[in-house]
Each structure stands twice: as structure tokens, then as C-alpha cells.
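Enquirer: Coordinates only, no sequence provided:
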């Protein structure tokens, strides 16, 4: 009986311990909530528009790191990420990627693919993977989290895992038994085209190094129109010695175009399939090369490969690898990566019982920490805009500034949680203007390229916003000089508007206001008056008869009114229509309201916009959250005396336009902007006008939000009555004192403190309307 009793007690205790274990186990850390598959689709059909969905990468990344190691399923087309979830085969794993961009993409260099059996030197295509080295994969085997990716390649029976450091990456392959196992590297491959020249050498029996030259002639960014011109240097090592190895070389005909139209063609597949094989060569160079190493493997044998990447030199690529991944311990590299991501994501901590909500939030925060990425090496060297090697001083050189997108939410978010990145970015843009001889601040910078992509002068917005927020670790006089030159080259000065363009006129009017504000701060009275006048340029193209902005020709005549009126996309607008673009006067909302006929009329127009917006928030003619120009619009109700509508619509958008799934982004991620909007809106603070330190308040989605700010300060947002139904702010206190404003100043946040909000299911139409 005693044994039975003791067994029963032990069983009961064991059951209780098992039942209690989930309650006492440590709560998930932030990086564990990241789902890199959110937005990882370029699917046009599902998006309902040619822009596609999120276009994010699912692979391994490091916070603002130079290297991203990600699977690629496609080369060519408007597929900047090189990956789309619905594709059923993978062509390789690239060490450089762009994430969340529209236009024809770039990078996707140093494409590594493990294979078995007969070797292919061409990639094959999605519709016929057997014709090349690509492989089908088991979708259920595909896993990703911050800093890690894995998948099972079905055709080769190889498990592939990836992780990265800042400037280096590591792949771990688990092979089947075989005599003809292989790792092959397509050195010519590039997401939006091909590199135009490659060089490779065998350094020792475990190491190769080389470079890949990528020019506009090879397509890439904007199919060459974005002026991409960079060289990727690599230093790669294999855990298994190089015994049977070689290079394949494709005889590219003289004069043959290397842009995406060619590399997407069947002729390209046939040409690359007929490559010449050169075995046991110690070095090689050419227009289209690949490298392979062959070996026998036992069942489940693990083979590793690691590579350092540099945009400066092979020697720097070697140093990057040796400093960041100096052994073959994959788990240690992954652990360091996880620590880095947890530290980065700890800048904003949210509390909620809703696990799905935390997956969406921390993935969004993660996406805001991919770009602007490192461009300088571990030794501080970087390739300048003059094609010369430079040394960083008090900043780290960064690249990929998607200005037109990110000045709205992404950059304001980083001023709060990573002011050092803002400082680095401004230094990078200023030094580029200096070194290149261009003398102005580029609007969409890509690896030193002045791509000219999109419109406006967004770098001026970032400059003013940083200056107003005391982020000033850069040469201010040079910054002013280059901002002035930017405004001179691109602005409203000549006509008082931009002929043919509503979008450009309004965007320039805003950054001309930024110039006026900066001039005022610097005591430049004449310049302030000049730019203040130009900031009113938007008034010159408003047509009271049609109650809409309209494009004018050079003689001042309105262009013919289209059949569909202000809902006509492209009528004087870039990726918008006049109804959407017309709200972009963030610096002079009162002036805009007067043009529209007063506050009531403006509210009526806003109500009309949201009432006609589809609840899936996919691309549409009204509130088109899939694209940036309207991202400030839900917050305008705060400025028009109806803050409860801002509270309602921001929460509704957060709930409907963002999901924890592949289709969880309704439009292109646009280098962090789509996610940054969510981060700020979901914690209840978002600017309308970067450069103005006012941030609009709305109802957070979380029980508590903790912002860890520079200098060790902490700002906390506590929410009483949090629930999906309680959409509206009833009352607020700031540092235990009643707070009745529907906005908060940046300086009040960065000083630290506590904002406490009480929510309800019914709006309090008296709160937040008095000031």
C-alpha cells in the first residue's frame, strides 16, 4: 500500500509540475516572436495590383547588417526580394539581398546551392526545375526566425540552414549518402540581372576568394536605370577540403545585353547550360562564372560553408569573416545573432496576452532594423562615391535609403529608438554628396548610386527632423549646403509649381517648409523668408471648381480633367490619384483646410475617403494603405478636432491591414516604412509632419509599452481597459498629471516618463479637442 501511495503522490506531483511548468517558464524573448515569412510574397494576383505584396525576404539577417543570407526562388521580373512564398522551387541562397522594395531589384549576389548527382550550370526555371540546379523544396520543412532560416531541398535530399553575423554568413548542409555531393556558387547571378565580370582564385585547400562587378549594363536596380555600380568581394571557406573542384564559364556573345530581359529568357538558360567546365584551376576570370567543389558524403553528413562579404576588397572580406565568424560553430554564430536581435528589439517592449499581436508587432519592429544597413567594413573602410576607399571616423557608413518611403514613419521611429542610425545615415548622405561631386542629397541612395528613384527631397526631411530632435553629430554647414543645392535642383522655384505634377509640387512644398524651418534655426533670415514662400506653392495648383489639386502645364493652364476625375491614378500623380495625394500638405494643414472650404468640409472629405475604403486595405482609390502618400491621413482627424476618429481608424487599420501570415502586408514593405507605420500606430504615437516634433496620439493595442531611449531614459505607456472593443481614449495622465492633448511632443517622450491612458468602447468627444 505504501508503494502505491508513494507512486500516487509522485504521479500527482509530476502532473502538477508539468501543469505548472508553462506558468513558470521564462516568457518568450522578442526575437522568438519574429516571423520573417510575413510579407514574403511578390504575388501580383493576391495583391490585386502590379505592385505585389510585401516583397520581404525570409532569410537570416543581422540588425542593420551588411549581409542577408536568404533563399531565392526567382531571378528577374519585379521581384526585388528574389523570393515569393508560392514558388515551389529554390535556385539558391544569396549572401546579399534587398528587402521589401518595388522596382526591379538588385543584389542577390554570391548564390550558393548544394546539389547531388549530375551538375547543372544553369539555374532552370520555376516551370521546369529539373532543367537546372534549382530544387523543389518541402514547404512544411521551411522554418525561419530572426537570424535563422532552414529548408529541406527535396530533389537533392539536403537540409540547408543559414545564419549570419554583421558582414559574414554561414550555411550548414546535411547531405545524404553519395559520391557526387556538391556545393556550387553562381558568381554571375544577381536578382535583377547579372554581374558583368567575375574573378575567382583558390587560396588554399579550404578557401576561395574573388569579386563580382555589377554595373548598369547588367541590369539590377531599375533594370539599370537606377545606375547601380558596385563590386562585391568575397572570402569563402569550406569545412570539407577542396579536392575535386572547378569553375564553369559561359561564353557570353560580344554585344549581348545582360539585362533582365535576357536573363529571364529561355535563350539564357540554353546558353548557361552549355558552360565550359575548367577543373582544378587555381584562378579564373570572365563574364559569367560559377565555382563548384565535389565530394563524397555519408548519410546525414554535415558540411559547412562560411563567407565574408565586402564592397571594398577581398582582403576586407577576409578580415570581416575572421573577425566575425572565426570558427565552424554554427550554433555559436546563431546564438550571437539571437543576442543581437533580442538587444535590438528590446528598444520597444510590449505587453499583451494576445500572442498573435506580439508576432505582428515584433516582426514589424524587426523589419525596421534591416536598413539603412552597414556599408563599411570591420576595419572602418568603405567605398566612396568617388570609387576610392575611405575610412569612417565618428560614424558607420550606411546604405539603402529609400527616402520617399521612409521619411514618413521609419526615420521618425529611429529618431526615438536608434538616433545613432539617423546620425550615421545623414553622415553617409553628406559624405556621398561630397565624394561623388554631385553636391546634393540623393532621394533614393543605393550603394553610392544616385538612382533618382521616386520624387521629392526626403533627405531634407530627415535632416530637419534630426536637427529639431537634437541629433546633430554631422557637419551641419555641409548639410545645409547640400540641402540648398538639392532644393535648387529639385523644387518649385522656377514656376511656383512643378509642371505636370501634383505629387512633386506638394512633396517639394513640404521640404521647402523644412528648409525654412532649418534656416530659421540656423539664423538665416533671408533664406527662411525665401523657402517659407515656396512652401506655399501647393496653393498654386488647387482648382476650387473641382475641389481638387490639378497639374498645370508650363504656361499655367490646368491639364484636361480626366473622365474619372480626382480618382484617376496617374493624373499628375506618382502611384496615387489627386484625392489621395491631395492630403499631403503636412506642414500647413490649416492652409489646406481653407482651400478645401473649411474644417467641416475637410472632415466630410476624410469621412468619404474612409467610408469607401475596402476593409482588406489592398490597393484602391481611396485610403490606399498599400502605398505611402496616405500614411499620415488617419491622424489628420486629431488636427481637425475629432481625435476619436483617429483612434478608431488607426486601430482598424492595424487590425485589418497587418496579419501574422505571408499575406500579412497589403503592399510593399518599402524598406521598413510599412512596418514602421504599424509600430508607431500600434503603440499610439505617430507624426503627421516629420520636422515638427509633435506626435499624434491614438489608442495603443497593448496593455503596456516600454520605450528604452538613448541615455538610459525610459518612456512607458500604460493602458487601462485594453480590449479589441475599447477603441477610444477616455482620459489620460502624463507623469500622474491630467493630460488633455491628443498629441505629445518628442521632447516629452525622450525625457522619460509615464503616459497613462484609459480606454472605452464609446468615444469621449471632449478629450483631446481643446488644444
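Expert: Thanks, I have it. In this text the structure is predicted, and so the values were computed from the model without any measurement.
Enquirer: use CA for all of it now, contacts and neighbours both
Expert: Noted.
Enquirer: How far does stretch 749-764 stretch from one end to the other?
Expert: Chord length of stretch 749-764, first to last residue, is 24 Å (CA to CA, to the nearest Å).
Enquirer: residues in contact with that stretch?
Expert: 416, 644, 699, 709-710, 713-722, 725-736 (CA atoms under 8 Å, 6 or more residues apart in numbering).
Enquirer: which of the residues in it are buried?
Expert: Buried residues in stretch 749-764, counting neighbours by 16 or more other CA atoms under 10 Å, are found at 749-750, 752-760, 763-764.
Enquirer: So residue 320 sits against residue 169, correct?
Expert: No. If you go by CA atoms under 8 Å, residue 320 and residue 169 don't touch, sitting 10.2 Å apart.
Enquirer: any common contacting residues for the two?
Expert: In terms of CA under 8 Å, 6+ apart, residue 320 and residue 169 are both contacted by the residues residue 308.
Enquirer: Please identify which of those two sits among more neighbours.
Expert: residue 169 (29 against 25; other CA atoms under 10 Å).
Enquirer: which SS class is the more buried one?
Expert: strand (DSSP: H, G, I helix; E, B strand; the rest coil).
Enquirer: check contacts around it.
Expert: If you count contacts by CA under 8 Å, 6+ apart, residue 169 has them with 67, 68, 69, 95, 162, 163, 306, 307, 308, 325.
Enquirer: Kindly report the same for residue 444.
Expert: Residue 444 makes contacts with 400, 401, 402, 403, 404, 450, 451, 452, 453, 454, as judged by CA under 8 Å, 6+ apart.
Enquirer: Could you rerun that using 6 Å?
Expert: The neighbourhood of residue 444, defined by CA atoms under 6 Å, 6 or more residues apart in numbering, consists of 401, 402, 403, 451, 453.
Enquirer: and the gap between it and residue 404?
Expert: Relative to residue 404, residue 444 is positioned 7 Å away (CA to CA).
Enquirer: Residue 521 now?
Expert: As it turns out, when the distance is counted by CA to CA, residue 521 lies 24 Å from residue 404.
Enquirer: So for those two, which residue has more residues nearby?
Expert: residue 404 (22 against 14).
Enquirer: Tell me the secondary structure at the more buried one.
Expert: Going by three-state DSSP: residue 404 is helix.
Enquirer: structure B:
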């Protein structure tokens, strides 16, 4: 009895120690990633427009369910959390954009009998799609799973950089069919969308290959695939429109589907591996063989998880479980793109539609009007090698096309949005000393792209009028302000290279914003080519993407867009007191006309966090000596406009920008001028943030006593010394060290208020 009791106590003791050690073991950071955040709006709001499917960092493949047969603007990523239907699983998607495209090479498993297997070939979703429930759906970094209710199939997805991997568990002894749809796309004919050409080729009884050439938001994209299955293809129907071809090897057309039959009687899941390429089916197979040589689905899931863990570990934070879920999902979203779509051998189809080669990869998906503001500055800190790849990919477009990207997708330029915002990305990377970039070539590209007319940027008019007249180019006020900032960036690189004449010229152009300042109304207003103010004028009236002087915003929101010269803007406003008073009005003026643009959401007064023109504005109080108001509004946005639900973002996530704002702000600072190397301090959400730099150094931000109430900075130290500046610099971070912010429940109105302490 005693011996038994002693042994039992020993076992209990060992179990207690094991439980204690397990409780103390740190959670993997990937466990905080929730891909469903931002996938579906609650009524009357935006959500993020994200997808929940499988991808790896900066990978070409984004394998995710499409809940619409023909995705449109309201489900630009292909998925809406409010839907209960899945049309299939396509291999390419956009993350959080305001416009739909891609959705390439849709696969869908289903069950049926011989009489219905071809179905209504023109409506594949109605025949092959399935209802589903979120109760039977799950996702994590690199993995997605759903039960297809209409077919009783469990579908699982994972991905590598250039390939997708599917596992379909069919009901035992059921028919097992897989549809491949080469006509699935955004709603036709939006953006002139149509399939120009497509092909299927049955390679053998386990493999099929093919391609499609499709035009849409990105023009004439070539997408090749090579697919292998773990089971024999018993039979096939190749379908072109309404015409079926049974057990045929080859089919060309424009409206193609393949229906492949498999044996599921053994209970073994059907596995499908699909490689993609922009060059050829041979390269698609090369990508597949290199990245998924075996049939071990779970191993590929584990590899994707490990890739994500490695990237997420570049920033370690301490906060609540909810805060960490928002933070690491935001970091995950930021690292989805830009996408390296060069093949494993370096081949890719360039903007001139010929095959180019890049030994270090070629990146596309540049949503630059959004991402230059915070996502790219974040990449320079924690993805410096990739930042060089991004810049060199932009320069390669310049070499082939004549100017830098505006909005580049699948290697093609779609000219979406305004300005020339590859320029601040290139200049920022060069000025920060990112290795691997030819500085003289970089300067050639930014200067030429600032002097060559192209859609959206008529530089001859810019030089002639010293502002953009509305009757010459619509969106003229926004364009004037944004081009002035880009010119400031060119000037800084000219200065570094001792090109004095260029520096002075572009600095002069960077002040052209003054020519649209109306002293009577106190706003930047549109003029025509004769210098007459456009009227009537309502600073609350919104513009969209043309036909109005303001781009996706109004005069209130664009008033603050002078990041290169905030002191000059303060002067125009009438000094610190009038500047902060106008900011106060901006954040409290709730009047909104009926014409609010669909991109405007997440309102705090006139501030609209759901769209990028507002993103820097909370930090402007620091420039005028009232940093506690910056702290208040930054904390308010983080606590109220980000959450862990499907409506977790206040607007479109926009390829990482909405997420990058949170990542920076939660750590405690933000790049108001993205190319300046200066970060303006706000109110950190995290108790501790550690940035691990590629040099091996670390920069730590401590927020002592941070809580939901303690949002105000009481005092600060940088590397152990008292610190009163309301900003830090790139060198402060890259040199390594510690910024300690002591937080409290009430503003300290004596910290950071002196002119010498301001950015």
C-alpha cells in the first residue's frame, strides 16, 4: 500500500512538472494567425476583403475557396464570410484589394452519377459547387479545411511558393470527381474580362496540364499549370462551352472544364498537386517537382507553418491574447505580398510578354498607392533582402517598359490609382542603405518616371502650371499633393548623389502644393488651367476615382497630405494653435454627405481609417506640440477599429497597408513621411515589442504599465537615457537598443512639447 502510494505520488509529481513545463512553453506565433479576420463585413461596413486560404510568405500561389461563381467588387478576394456556398478552390487571389482579379485554375471535388456528371457545363457552380457551414471550416497559416455539405467531402488545402496541394476525402464507395475550370474568373465583362485562349492536355493516367490566357484588370495574363493525382484518372470529360468530349486527350477553346473520375472505394483520399508558371507547362512541372516531390500532405502543411513561423519571429510582442491575434494576423497579411512569380529556375513572363530571367526572383502585386505608406517601410526593417528584390523588380519594369510601376499585377501594369508611388519605395530603400540596389540606376528610374508623361501623371502640365488643373487632369488636388511628395523623394536621392541642379528643381516642385491652397476657405482646392477656383466648393464632398478633384476622399482628408513639409503646412494653417484646432475639428466633425465613397469607412469625425489618405493624420499632433492627442487617437483606433472577427478591419486591407498601420502603431511609432527614415511616436498597444534585425541586432520597445486605461506617455528613455523627442530614427532602430515608454491614465502635457522635441 505504502509502496503503491509512493509510486502514485511520484507519477502525480512528474505529471505536475510536465504540465507546468507545458504551460510555460511559449506558443508558436503561427497559432495567433487567424486567416478569417477581415473576410466578411457586418452590415453597413467594410471588413478587409481578405481570403482564408493557404499561402506561404510572398508566394505566387494563394489557394483559397471562392464563394462566388463570378467574384465582384464586394468579394474581391473571392471569399465572403457571409456566404454559405463554395464554387471551388482557385490558386491565385488578391489580399484585401478594392478590385477583383486572378482566381486562376479552379478545382472542385464533387460526387454525382453518370447522368449528371457533365451537368450544365455553362453553370459549373450550380452543379459542382456546394453549401458549407463555418462550423465545419478551419484555417491557419498555410492550411485551409472545409466540409462540402452537398457532397459530404472534406477538402483540405495547403501550398508552397509555386504549387497548391489538395486533399479530398470522399464518402467511401461514392463517385469521386474533380472539376478543373479554366473559365472561372471575375464577373465578365468587367475590366473587359474574357478568356482569350485555353487548353487541356491529358499527360497520362495520373496527370493533366494546360494553360489559359485571360485579360481583366491585369491584361493578357498567361497562367500555365501541371497537375498530378495520387490515383488513376479512370475517365474524363473535356468540355468546351456546352460541348462534351469524352475521354479525349487534348482540347483547345475559351470556355473549358475538365471532369475527372477517380475510384474512392478504398477510402483513400484523392490528392492533387498543382504547379503554376507564367512561362510554360514544363516550368509549372519543374516548380511542382522542386517544391512537392512526394505525396506527404501533412509534411507540406508543416513546412508552410515553419516558413510562416520564421517570418513572424522577426517581431516578438507581449500583450493580451486578443492583441497578439490581431498583431500576428496583421503581420501575416503584410507578408502575403508582393509575390515572387518567377519560376524556381528564375524564368518569368515580363511586362513585354517575353520570357525574362531573374536569378533572385521577380516580384509583382504592387498596390503602391496603398503600400508605400507603411508596408514598404516595414519591409525595409524586417525584410531588407526582399526589399531589394522589390526595388530591383520595379527597376526591371522600367527597363522593359519605360517607367516604374503604378499598380502592377501578374507582371502587368493596370495604372490603377494616382501618383508615382514606386518612387518613395525606391528612394526609401536606397537612403536606408538596403544592399543589392544600384543607386545610380535607381536614380535614373525615379527621375525619368518623374518627367515622362504616362496615364495619371501628365508631367508636361505639371511643369507648365505648377499645379494640376482639374480641366487637364481629374483628381487634380489629390494628384498635386501626391506628386509633390514624390518629387520631394526624387530630390532627396539627387541630394545624396550631389546632383545639385536636380535637387533644387525637384524641391521646388515638391512645394507646388502651395499653389492650390485657398486662404479664404482654408483648404486645398481645384483650379482650372486659367487659374480660376473650381466652384461650388464643399470640403465634405467626396470624390472617387475620377470626375472630382479628390481621390477616394474629400478636402478635409486631403488637407493633411503634406508629409514632406508638415512644418510648412502648419505655417499655412496659421501656426501650432490653429493647426491643432483644425485637427480637433477634423476628428470631431461628424457631418457626412450622401456621396460618401464606398472606400470611406472607419470614421472618427472626418478621419476615415478605412482608406489610406487618413492613415498618417493621427500622428500630426506631435508636429505641433500636442503629442498626447496623437496618443489618444492612435489608441482609440487600435482598440475600436481592429478586432478578431471576420469584420476585423475598418476597410479594405489593401495588400498589407491596413495591417502595417497596426503593426507599426501597436509597437509605438509610424512613418508619417515614408521615405524620411523618421518614425513618429504614438501610443504602443503592446507591453513589449522586439524587432529582430537581419544584422543580428535587436530593437526593443517597452511600454511600462500599458493597459486599456494607461494610453498616455508619462516619460521615455532611449538606451537608458531620458528621451523627450516624439520620434525615433532609422538608425536608432538599426543600431539596436531599447526605447522605454512609461504609460499612465492621464496625459503628461509637458513631455515632447518643445519645438526641439518635434519631428
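Expert: Great, that's in hand. For clarity, every value in this text was computed on a predicted model and none was experimentally measured.
Enquirer: Just give me the match in structure 1 for residue 290 of structure 2.
Expert: Taking TM-score structural alignment as the alignment basis, one finds that residue 290 of structure 2 is matched in structure 1 by residue 323.
Enquirer: Ok, residue 343 of structure 2 next?
Expert: Taking TM-score structural alignment, the alignment pairs residue 343 of structure 2 with residue 377 from structure 1.
Enquirer: Over to residue 143 of structure 2?
Expert: So, by TM-score structural alignment, residue 143 of structure 2 is matched to residue 148.
Enquirer: ok so, going back, with distance to residue 158 of structure 1 as extra columns, can I get the buried residues of stretch 749-764 of structure 1 in TSV?
Expert: Converted to TSV, those look like this (distance: CA to CA, whole Å):
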residue	distance to residue 158 of structure 1
749	50
750	50
752	51
753	53
754	52
755	52
756	53
757	53
758	54
759	52
760	54
763	57
764	60
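Enquirer: can you pull out the strands in the stretch 201-350 of structure 1?
Expert: For the stretch 201-350 of structure 1, the strands defined by DSSP state E, counting those that start in this stretch occupy 207-214, 230-238, 244-249, 276-279, 283-286, 289-297, 301-310, 348-351.
Enquirer: who touches the fifth one?
Expert: Strand 283-286 of structure 1 is touched from outside by 197, 198, 199, 200, 201, with contacts defined as CA under 6 Å, 6+ apart.
Enquirer: Same check on stretch 229-244 of structure 2?
Expert: Counting contacts by CA under 6 Å, 6+ apart, the residues outside stretch 229-244 of structure 2 that touch it are 121-122, 205-206, 245-247, 255-262, 271-272.
Enquirer: For PyMOL, write the select line for the buried members of those.
Expert: Buried members of these can be picked out in PyMOL with the line below, counting by 16+ other CA under 10 Å:
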select buried, resi 121+122+255+256+257+258+259+260+261+262+271+272
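Enquirer: Regarding structure 2, what is its longest helix?
Expert: Here the longest helix in structure 2 is taken by residue count, with DSSP state H as the criterion, and it is helix 2-24.
Enquirer: Buried ones in that one, by neighbour count?
Expert: For helix 2-24 of structure 2, burial by neighbour count (16+ other CA under 10 Å) applies to no residue.
Enquirer: following it, which helix or strand comes up?
Expert: Note on helix 2-24 of structure 2: by DSSP states H and E, the next helix or strand toward the C-terminus is strand 54-55.
Enquirer: in structure 2, what residues pair with stretch 747-755 of structure 1?
Expert: Correspondence between stretch 747-755 of structure 1 and structure 2 is established over residues 731-739, with TM-score structural alignment as the criterion.
Enquirer: re earlier: run a quick neighbour tally on the match of residue 343 of structure 2.
Expert: For residue 377 of structure 1, the number of neighbouring residues by other CA under 10 Å comes to 25.
Enquirer: One more: residue 520 of structure 2?
Expert: Residue 520 of structure 2 has 6 neighbouring residues, counting by other CA under 10 Å.
Enquirer: Trace it over to structure 1, please.
Expert: Using TM-score structural alignment as the criterion, residue 520 of structure 2 maps onto residue 545 of structure 1.
Enquirer: show me what contacts its match?
Expert: Residue 545 of structure 1 makes contact with no residue, according to CA under 6 Å, 6+ apart.
Enquirer: Tell me the secondary structure of it, please.
Expert: Remark: residue 545 of structure 1 carries the secondary structure label coil [criterion: three-state DSSP].
Enquirer: can you give me the helices in the stretch 301-450 of structure 1?
Expert: In the stretch 301-450 of structure 1, the segments counted as helices under DSSP state H, counting those that start in this stretch are 314-324, 330-345, 355-367, 403-406, 410-417, 419-436.
Enquirer: meant to ask about the stretch 451-600 of structure 1, not that
Expert: 458-468, 476-489, 502-521, 525-534, 578-581, 589-596, 599-611.
Enquirer: May I see the ones you listed arranged in CSV, with distance to residue 650 of structure 1 as well?
Expert: Conversion of the helices of the stretch 451-600 of structure 1 to CSV gives the following (distance: least, CA to CA, whole Å):
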stretch, distance to residue 650 of structure 1
helix 458-468, 23
helix 476-489, 33
helix 502-521, 23
helix 525-534, 31
helix 578-581, 17
helix 589-596, 19
helix 599-611, 11
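Enquirer: Quick one, which of these gets closest to residue 176 of structure 1.
Expert: helix 458-468 (51.7 Å; CA to CA).
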